[in-house]
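Q: Only the shape, not the letters, is given here:
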């Protein structure tokens, strides 16, 4: 017998010996010994284990809607509230903190929506886990006559809603990075809206409510964080194509090319802090730098008080009016066919170049407009006629 054949025979004999010596059964041991615990104790231990998994998980919300103003013009998500759970479509609002949905007997709530979704109304009486927050709650700011903690929210677009505050379960539909059951739920304090006014009464882009993702304690993200259910960070990615949708997760999306800027506390911000200076660039490298207060116009009667951009673009030219030209000296040099400007406190007198004859010049080589009322009138008339420029 050749050496190679002998090696094959010996290997086969070793395999037969190992197989014949193997046990005919396997012993299974519990990874989590119950030590004689009953079913209720096992369930409690399982819920505690699920809570630890949920704490390290990333909560994923569905995203609907598109940027197309004809199809939707906004993005929104859906949440499941109450017991048994009911689905509600809500706006994703990163600029507010209060979360609320329509409730039964709502005054001003739209009945239909052009988004082709069925509008629902939350009924606290039909939910076995619902409870009304009383006025005695330590965070209650507004109290109604029936001892219910109330809320009222006004939005920048003129919409307003009010109602009372309740607590119920929010059912998390999808959690990744953990083996949590799809029906996991967390307690949530939110508003039960029974009044809508302004733009919130329109059927256009109407939804069941608004969920606030702001920084205050009442926001959705802050409530989940305070319970140890999710991190205090969320991310979204909204699809810009016609299909719409996107991603909304409570967790930080890790990408190498992220750019960050600090969040400034809103109590130190004014409208003029938010908008940056704008530079209007002309020929000969001349620039007119406009502060935000130079081009923002406050309209207190339009949509509850909006700030508008003070620019008027026509087909061929751009008109710069009095609002933009304030707090500047504007020189219209028709003889040299040029125009000049500089920032100036217009409550102070100015020096004006005198005619070649030298009449009217003061000791410093200029004539004060305070001494020459006819010149002042001429400049004011020129200022009121507006300044029409072709931007280059």
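A: Sure, I can see it. Please read these numbers as outputs of a predicted model, since none were measured by experiment.

Q: Please make it C-alpha for all contacts and neighbour counts, starting now.
A: OK.

Q: can I assume residue 97 is in contact with residue 222?
A: No. Applying CA atoms under 8 Å, one finds residue 97 not in contact with residue 222, separated by 9.1 Å.

Q: Name the residues contacting each of these two.
A: Common neighbours of residue 97 and residue 222, counting by CA atoms under 8 Å, 6 or more residues apart in numbering, are 215, 216.

Q: tell me the contacts of residue 201?
A: If you count contacts by CA under 8 Å, 6+ apart, residue 201 has them with 108, 109, 110, 159.

Q: The last one: how many residues sit nearby?
A: The burial count assigned to residue 159 is 17, neighbours taken as other CA atoms under 10 Å.

Q: Verify the contact between it and residue 197 for me.
A: Yes. Residue 159 lies in contact with residue 197 (CA under 8 Å); the separation is 5.9 Å.

Q: just to revisit the earlier point, may I ask which of the contacts of residue 201 has the most neighbours?
A: When the contacts of residue 201 are compared by neighbour count (other CA under 10 Å), residue 109 ends up highest, at 26 neighbours.

Q: mind listing what that residue touches?
A: 102, 194, 195, 196, 200, 201.

Q: Surely the first one is in a strand?
A: When you say that, I think you mean residue 102. Yes. When DSSP: H, G, I helix; E, B strand; the rest coil is applied, residue 102 is found to be in a strand.

Q: Could you check how far it is from residue 208?
A: Here the criterion is CA to CA, to the nearest Å. By it, residue 102 lies 6 Å from residue 208.

Q: any common contacting residues for those two?
A: 120, 121.

Q: which residues does residue 209 contact?
A: The contact partners of residue 209, taken as CA under 8 Å, 6+ apart, are 88, 89, 90, 91, 99, 100, 101, 102.

Q: How far off centre is stretch 255-273?
A: Stretch 255-273 sits 12 Å away from the centroid of its parent chain (CA atoms, centre = their mean, to the nearest Å).

Q: Put this next to the previous one:
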């Protein structure tokens, strides 16, 4: 009952009064694990060193994944997203847990019969498999389907009536193979009414490698994404927004199809890029001082070796910043804090406070300025994570890491903000919000 009341309260805070938008309740993949900030908070401790290692490894893998050229067909599946949600497919409804990812495009789920679909993982048990033949409303999509397009599609020479097959290969030699199908997806509208939309999605019948959930639901920019399909069918806007509680609180809300309340929200344009949510970062300030970083450090360039520029990505744990900019930012923070550097934890520089001092009062604030003059104001917990060191003592570890050319602003800066992806008008906006209610 408490979780239901919290959900209702959060919806009332975040969203406009319209009834047409779809609502998804989100859950953080790692917050429920032993040693997480959520689990250790009652002990007055930060996350364990082992848990910090999980997050650092996810952050590093995700960064390498987003720098890939053939996105979203390259990378590790485990790099796809931090939050999952439960969706219903078919009639009678079959419930599945899928990663919600702003960095990928399509919805695909494990389908029966499926080879190697039930590999064990400790993130989201138990696993489920979608049964196409058990649904009275399912159908296999043919190569003539208007959404049967993309690099992953495989159509036989027998013509447009053949099944729209797909093969997705990944850098860790894992793969997902199957066919595109159509079936009803069940979801709840903002007003509380349940509804369905007929969705085009991937039905995986052969999987290699480790796949810890039932599927992926991409919220990227192409027409095959679920929100874009629903927007077309229901004459809704191509928009979505999320409010993430972060690893410490573990939950959140995602709304698609309708704009949230944009009062006090600031906006920056989305660049004309089709693979990621790219924006133009102009400067970084610490307290009131603008750091002397060349704006070219953040310029978008796509070439044969890697991508550069600035990406907003809810699936990245922390932040990746270009090497020069990150070094300059860290040195400025270090010069202004009263905390002392101590031993590193999982490769991160960590500060240690004297008894009685707090993170909020011991470290400076940071401001990001984007194209159009919009700013994102960051507190110390947007660049530091609290982790258990020893003898029940916490370290405050600098969680922004260096990368060659690419800057990614992940969940650590997006948490406790209502973030609005206005694909319709090619812009992204945000404002402060309590997302942990």
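A: Received it, and whenever you're ready, just let me know what you need. On a predicted model such as this, the values are computed, not experimentally measured, just so you know.

Q: And the TM-score between them?
A: The TM-score (TM-score structural alignment, normalised by the length of structure 1) is 0.51; 241 aligned residues with a CA RMSD of 4.3 Å.

Q: Reformat the contacts of residue 209 of structure 1 as JSON lines; add distance to residue 144 of structure 1 and neighbour count.
A: Listed next are the contacts of residue 209 of structure 1 as JSON lines, based on distance: CA to CA, whole Å; neighbours: other CA atoms under 10 Å:
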{"residue": "88", "distance to residue 144 of structure 1": "26", "neighbour count": "22"}
{"residue": "89", "distance to residue 144 of structure 1": "27", "neighbour count": "23"}
{"residue": "90", "distance to residue 144 of structure 1": "25", "neighbour count": "22"}
{"residue": "91", "distance to residue 144 of structure 1": "26", "neighbour count": "22"}
{"residue": "99", "distance to residue 144 of structure 1": "19", "neighbour count": "26"}
{"residue": "100", "distance to residue 144 of structure 1": "17", "neighbour count": "27"}
{"residue": "101", "distance to residue 144 of structure 1": "19", "neighbour count": "24"}
{"residue": "102", "distance to residue 144 of structure 1": "18", "neighbour count": "28"}
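
Q: any idea which of those residues is closest to residue 277 of structure 1?
A: Using CA to CA, residue 91 comes nearest to residue 277 of structure 1 of the contacts of residue 209 of structure 1, at 31.6 Å.

Q: That closest one should be in a strand, yeah?
A: Yes. Looking at residue 91 of structure 1 with three-state DSSP, it is inside a strand.

Q: equivalent range in structure 2 for stretch 219-228 of structure 1?
A: Alignment note (TM-score structural alignment): stretch 219-228 of structure 1 is matched to residues 225-234 of structure 2.

Q: buried residues in that stretch?
A: By neighbour count on 16 or more other CA atoms under 10 Å, the buried set for stretch 225-234 of structure 2 is 225, 226, 227, 228, 229, 230, 231.

Q: which one is the fifth one nearest to, not counting chain neighbours?
A: Which is residue 229 of structure 2. Nearest residue to residue 229 of structure 2, sequence neighbours excluded (CA to CA, 6 or more residues apart in numbering): residue 223, at 6.5 Å.

Q: ok, for the aligned partner of residue 108 of structure 2 in structure 1, nearest residue in space, not its chain neighbours?
A: For residue 108 of structure 2, the aligned position in structure 1 is residue 100, judged by TM-score structural alignment. Leaving aside its sequence neighbours, residue 100 of structure 1 sits nearest to residue 191 (CA to CA, 6+ apart; 4.1 Å).

Q: Secondary structure element holding the one you found?
A: strand 185-197 (DSSP states H and E).

Q: so how far is that strand from its chain's centroid?
A: How far strand 185-197 of structure 1 lies from its chain's middle: 18 Å, per CA atoms, centre = their mean.

Q: what's the mean distance for the helix or strand that it is followed by versus structure 2?
A: Using DSSP H and E, the helix or strand that follows strand 185-197 of structure 1 towards the C-terminus is strand 209-212. Its matched residues in structure 2 lie on average 0.8 Å from strand 209-212 of structure 1 after superposition (mean CA distance after the TM-score superposition for structure 1).

Q: thinking again about what came up before, which one of the contacts of residue 209 of structure 1 is nearest residue 267 of structure 1?
A: Using CA to CA, residue 99 comes nearest to residue 267 of structure 1 of these, at 20.9 Å.

Q: got a list of what the aligned partner of the residue nearest to residue 100 of structure 1 in structure 2 touches?
A: Alignment of residue 191 of structure 1 against structure 2 is given by TM-score structural alignment, with residue 202 as its counterpart. By CA under 8 Å, 6+ apart, residue 202 of structure 2 lies in contact with 106, 107, 108, 109, 166, 178, 179, 180, 181.

Q: Likewise for residue 247 of structure 1?
A: For residue 247 of structure 1, the contacting residues are 60, 61, 62, 63, 235, 236, 237, 238, by CA under 8 Å, 6+ apart.

Q: how about it, what's its match in structure 2?
A: Matched to structure 2 by TM-score structural alignment, residue 247 of structure 1 sits across from residue 253.

Q: Which helix or which strand is home to the residue nearest to its match when sequence neighbours are not counted?
A: Nearest non-adjacent residue to residue 253 of structure 2, counting by CA to CA, 6+ apart: residue 25, 4.8 Å away. Taking DSSP H and E as the definition, residue 25 of structure 2 sits inside strand 22-28.

Q: swap in residue 6 of structure 2?
A: Using DSSP H and E, residue 6 of structure 2 sits in helix 2-14.

Q: quick one: buried residues of that helix?
A: Under the neighbour-count criterion of 16+ other CA under 10 Å, helix 2-14 of structure 2 has 7, 10, 11, 14 buried.

Q: Please identify which two of those residues are farthest apart in space.
A: Maximum pairwise distance in the buried residues of helix 2-14 of structure 2, criterion CA to CA, is 10.6 Å, between 7 and 14.

Q: Now do the helices in the stretch 101-250 of structure 2.
A: Using DSSP state H, counting those that start in this stretch, the helices of the stretch 101-250 of structure 2 run over 226-234, 246-249.

Q: mind putting these in CSV, distance to residue 19 of structure 2 included?
A: Shown next, in CSV, are these (distance: least, CA to CA, whole Å):
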stretch, distance to residue 19 of structure 2
helix 226-234, 12
helix 246-249, 27
